[in-house]
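Asker: Sequence first, predicted model second:
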Amino acid sequence: MALFGSRHLEGNYIHIMYIPLIVSVIGENFAPVAQDSDYEKILKTYLYGAMVYALWVNITYFSSYNDWLKQNMYTFLQKNSAAQIWATGILIALFLLEYRTKWQKVLGYACAGYLLLLCGISQCRTAVLALAVALACYILLKSKHKVCWSFFTLIIVLFLWNNSVTRRFIDQALLLTKYAGADINTFSSGRLDGWDRALAAFAKSPFWGCGRYYVDCSYISVLAEIGILGFVLVESVWITRAVSNFKAGSGLNSDAFLMCLTMFYFIESVLEGYPPFGPGVSSFMFWFLSVTFVDNKTEKIPQDVGEISNE
């Protein structure tokens, strides 16, 4: 495609897809020689890192809750990349970590709650939506007590929505007050207009694309940047990975984790431009654990961990 224009060499996907490729190669070589303790160290280190990052963001950008309630614009501009890290940490804490004592379980779930709180404070609306869809899919597809979990979740949501303190937080986190009465395009930060412009750019060069382009939808962004041929190449990587993750049939904790994380990235990829390929190392654990848990048919995490999985 670079033969047809220099902007293709500067394209976003040329520069972001090599990291998942390298991570996958590392995972392929790591899984056959790894021990249970190796995975436990990696998962705990990742969660610790996500927590340190969240605390740094909290202190640096959101030191005052009252000031946060008054702001009407995004303060932390790297929120979408951070949300991928935090969402992965949440799912690791819920599904994969081995809790040997009740206090460890409380600490792990508290970490998951804090990371979710930071997603809200940072106003990562897409990530919050994606996590909600992922956990709903878990309840409907994996849970043995679908009715009980659905009822419990509904009660919690209604309580949070009708409580004045938590409702004010939700309104600010999701910008419901700012966009009250707005149409879908405005509420989505102009995504619909951006999609229209990107599709118009795609129509001008449908086979090869127009070169470097970004819009908040990875599928449309790929079409506009590298056309139909590039779309087939790029999205076949993602679709193959997603299908493999969903088809993993061991029934163990890693299956539930990867199903939720894959669903998270599916929603993210509809509403953001780079997921599930990055940017940077944001999606590191998705590709690494997909390869080690699915492609190598390896289950390194004990089955009797996590209250959610234990049901």
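Answerer: Everything's here; your move. Numbers count the residues shown, from 1 in each chain.

Asker: CA only for contacts and neighbour counts going forward, please
Answerer: Noted.

Asker: The longest helix seen in the chain packs against which elements?
Answerer: Ranked by residue count under DSSP state H, the longest helix found in the chain is helix 218-247. Counting contacts by 3 or more Cα pairs under 8 Å, 6 or more residues apart in numbering; DSSP states H and E, helix 218-247 packs against helix 191-204, helix 253-271.

Asker: right, and the helix or strand after the last one?
Answerer: Toward the C-terminal end, the helix or strand that comes next after helix 253-271 (DSSP states H and E) is helix 284-290.

Asker: what about that following helix, distance to the chain center?
Answerer: How far helix 284-290 lies from its chain's middle: 12 Å, per Cα atoms, centre = their mean, to the nearest Å.

Asker: Then stretch 65-79?
Answerer: That offset, for stretch 65-79, works out to 21 Å (Cα atoms, centre = their mean).

Asker: For the closest residue to A127 other than its chain neighbours, the count of nearby residues, please.
Answerer: Nearest residue to A127 in three dimensions, chain neighbours excluded: A83, at 6.1 Å (Cα to Cα, 6 or more residues apart in numbering). Other residues within reach of A83, judged by other Cα atoms under 10 Å, total 26.

Asker: Could you list every helix and strand in contact with the helix or strand where A83 lies?
Answerer: In this assignment (DSSP H and E), A83 forms part of helix 79-91. Packing partners of helix 79-91 (3+ Cα pairs under 8 Å, 6+ apart): helix 36-61, helix 102-121, helix 125-141, helix 253-271.

Asker: Now with 10 Å, please.
Answerer: Where contact means 3 or more Cα pairs under 10 Å, 6 or more residues apart in numbering; DSSP states H and E, helix 79-91 is packed against helix 36-61, helix 102-121, helix 125-141, helix 253-271, helix 284-290.

Asker: Included below, for side-by-side comparison, is a second structure:
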Amino acid sequence: MQKQNNSLIVIIFAHFAVIFTVLSQMLNYQRYFRPMMFACWGIVLAYSLLAKKAVYINSYIKTFGLTMLFILLHNIVAFFIYDKIQISNYFQVALIPLFVFFTMFQVAGHITPEQFDKILVTYCVCGVFLALYLHIEYVPDMNTWLSSEVYIYGSKNSAAQIFISTAIILLFYFKSDKKAVNILKCFLVIYLAVISMLLQCRTALLGFVCVVAYYVFIRSDKKRRLFFLIILLLGVLFVISNKSLWEIVEHTFFLDKYDDADLNQLSSGRLDLWVEALQMFSQKPILGNIYYYVDGMYISVYAALGIIGGTAILIPWFKRVSRNFKALSFAQKHKSITNLESTICYLTIFYLIESTLEGYPPFGPGACSAMYWLLCAYMDYTYYKPPQGSLVPIDSKLAK
């Protein structure tokens, strides 16, 4: 009975944890929702451990955990060399996905697939609510938006990760034969994309376009591919021919602001900043500058942590990419593919684009990428169910 009560508490607080994770992106209320988010995740972990009386780990948790210990040791060594106490921003950012992954790996044994689906529904509802809130709060009317020459929302990239993650889950995870449900899904996905445009989340939109392109050209059959291409062509022609719509597209990507601009200006100065980051790396190539940020994670981590720490922090990410696509390939080979594997791979493509042009994805910033790591943990657990009621290391079949 006590075990059932603990499992029920885990499920209830998992919903609350997801709710507060999304709502913590509301800057005006962050000071309220963030403590609630951490408290709920802590309760979820504590009760899941109490219910099972075991700690379950797999090879990926070992890799991620050892990487974080190595980065901490790296920072300690840097303190003695540089005589300056600093904890790398990448160590801090990567702690949250490690915690979320570890927690969900414990939780997975308490929930049925149906209960997991309900958690994803909660996330999607909150993602749409966040979009609606930011729409009302930051985009009062189109004239004001079109006349703005600065980004209207400071945490737009964090919010966009939630918007696009929600859109991908709606499109590829929740599939239905009901026409009304599919119409609602399409409407919500379009709305989330439009809000991403209004908040000028350019990188997220590019990532979403790449996901759709991957689905159309790689995953869909020839008939659907032709249909999508015709719809896409007609849509592009309609937008270009409509002055009002084209103005929105121009302002979304700041093409109106950067008239006759070069590639560096169009990328918000990224090219110059990358050159500067490489110079910073060249000054301290071994241990790095410890605390450093530039848009473009693969450059930023080396400027921050040097060749040693930068390579180390990328290992969990590249291993995650490999495992996700290996899971999809494994499922295809055995004709057992589910919406879970395909959705995670679409999200992985999205985060490959995000990580190239932004500094913190897929690790953060904050908890905005939590759903990605939650899904990955659930998939890892379902591929190899651990023995019940004992402390065990779990090596997924995918790791072999």
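Answerer: Received, thanks. Given the structure is predicted, the values throughout are model-derived calculations rather than measurements.

Asker: Quick one: residues contacting the residue nearest the centre of the first structure.
Answerer: Centrality entry for the first structure: nearest residue to the mean C-alpha point is Q84, 4.2 Å, by Cα atoms, centre = their mean. By Cα atoms under 10 Å, 6 or more residues apart in numbering, Q84 of the first structure lies in contact with 90, 119, 124, 127, 261, 264-265, 268, 275-276, 278-279, 281-286.

Asker: Please report how far the counterpart of it in the second structure lies from I85 of the second structure.
Answerer: Under the alignment (TM-score structural alignment), Q84 of the first structure maps onto Q161 of the second structure. Computed as Cα to Cα, to the nearest Å, the Q161 of the second structure to I85 of the second structure distance reads 32 Å.

Asker: quick revisit: pick the most buried one from the helices and strands packed on helix 218-247 of the first structure.
Answerer: The highest mean neighbour count among these belongs to helix 253-271 (a mean of 24), with neighbours defined as mean count of other Cα atoms under 10 Å.

Asker: Roughly how far does the residue nearest to the centre of the first structure sit from Y109 of the first structure?
Answerer: Counting by Cα to Cα - Q84 of the first structure and Y109 of the first structure are separated by 18 Å.

Asker: next one: R241 of the first structure
Answerer: Taking Cα to Cα as the measure, R241 of the first structure falls 28 Å from Y109 of the first structure.

Asker: swap in D38 of the first structure?
Answerer: 22 Å.

Asker: same thing with A87 of the first structure?
Answerer: 13 Å.

Asker: Which residues are in contact with each of those two?
Answerer: In contact with both A87 of the first structure and Y109: A93, L115, using Cα under 10 Å, 6+ apart.

Asker: Compare these two and say which one has the larger neighbour count.
Answerer: Taking neighbours as other Cα under 10 Å, A87 of the first structure and Y109 compare with A87 leading, 23 against 18.

Asker: Please list all residues in contact with that one.
Answerer: Contact analysis of A87 of the first structure by Cα under 10 Å, 6+ apart lists 50, 93, 112, 115-116, 119, 127-128, 130-131, 261, 264-265.

Asker: which of those still touch in the second structure?
Answerer: Contacts conserved in the second structure for these, using both residues aligned by TM-score structural alignment, their matches' Cα atoms under 10 Å: A50, A93, A112, L115, L116, C119, A127, V128, A130, L131, L261, F264.

Asker: Make a markdown table from those residues and add distance to Y61 of the first structure to it.
Answerer: Shown next, in a markdown table, are those (distance: Cα to Cα, whole Å):
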| residue | distance to Y61 of the first structure |
| --- | --- |
| A50 | 16 |
| A93 | 25 |
| A112 | 20 |
| L115 | 15 |
| L116 | 16 |
| C119 | 13 |
| A127 | 19 |
| V128 | 19 |
| A130 | 23 |
| L131 | 23 |
| L261 | 27 |
| F264 | 25 |
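
Asker: Tell me which two of those residues sit farthest apart.
Answerer: Put simply, by Cα to Cα the two of these set farthest apart are A50 and A130, 18.2 Å from each other.

Asker: The first structure: matching residues for stretch 121-134 of the second structure?
Answerer: Mapped onto the first structure using TM-score structural alignment, stretch 121-134 of the second structure spans residues 44-57.

Asker: how far apart are that stretch and its match in the second structure?
Answerer: Comparison of stretch 44-57 of the first structure with the second structure after fitting gives an average deviation of 0.9 Å (mean Cα distance after the TM-score superposition for the first structure).

Asker: where's the closest residue in space to I337 of the second structure that isn't next to it in sequence relative to K319 of the second structure, distance?
Answerer: For I337 of the second structure, ignoring the flanking residues on the chain, the nearest one in space by Cα to Cα, 6+ apart is A331 at 4.4 Å. To K319 of the second structure, A331 of the second structure is 18 Å away according to Cα to Cα.

Asker: ok now the helix or strand containing the residue nearest to I337 of the second structure, how far from the chain's centre?
Answerer: Element membership for A331 of the second structure, per DSSP H and E: helix 297-333. Relative to its chain's centre, helix 297-333 of the second structure lies at 14 Å (Cα atoms, centre = their mean).

Asker: Quick one: map Q123 of the first structure onto the second structure.
Answerer: Using TM-score structural alignment, Q123 of the first structure sits opposite Q200 in the second structure.

Asker: Can you name the residues that contact the closest residue in space to its match that isn't next to it in sequence?
Answerer: Sequence neighbours aside, T252 is the residue nearest to Q200 of the second structure in space, at 4.8 Å (criterion: Cα to Cα, 6+ apart). For T252 of the second structure, the contacting residues are 145-146, 151, 194, 196-202, 205, 246, by Cα under 10 Å, 6+ apart.

Asker: Which parts of the stretch 1-150 of the second structure are helices?
Answerer: 2-23, 30-52, 59-82, 89-107, 113-138, 142-147 (DSSP state H, counting those that start in this stretch).

Asker: quick revisit: what's near enough to touch the residue nearest to A127 of the first structure?
Answerer: Neighbours of A83 of the first structure in contact, by Cα under 10 Å, 6+ apart: 50, 54, 89, 115-116, 118-120, 122-128, 282.
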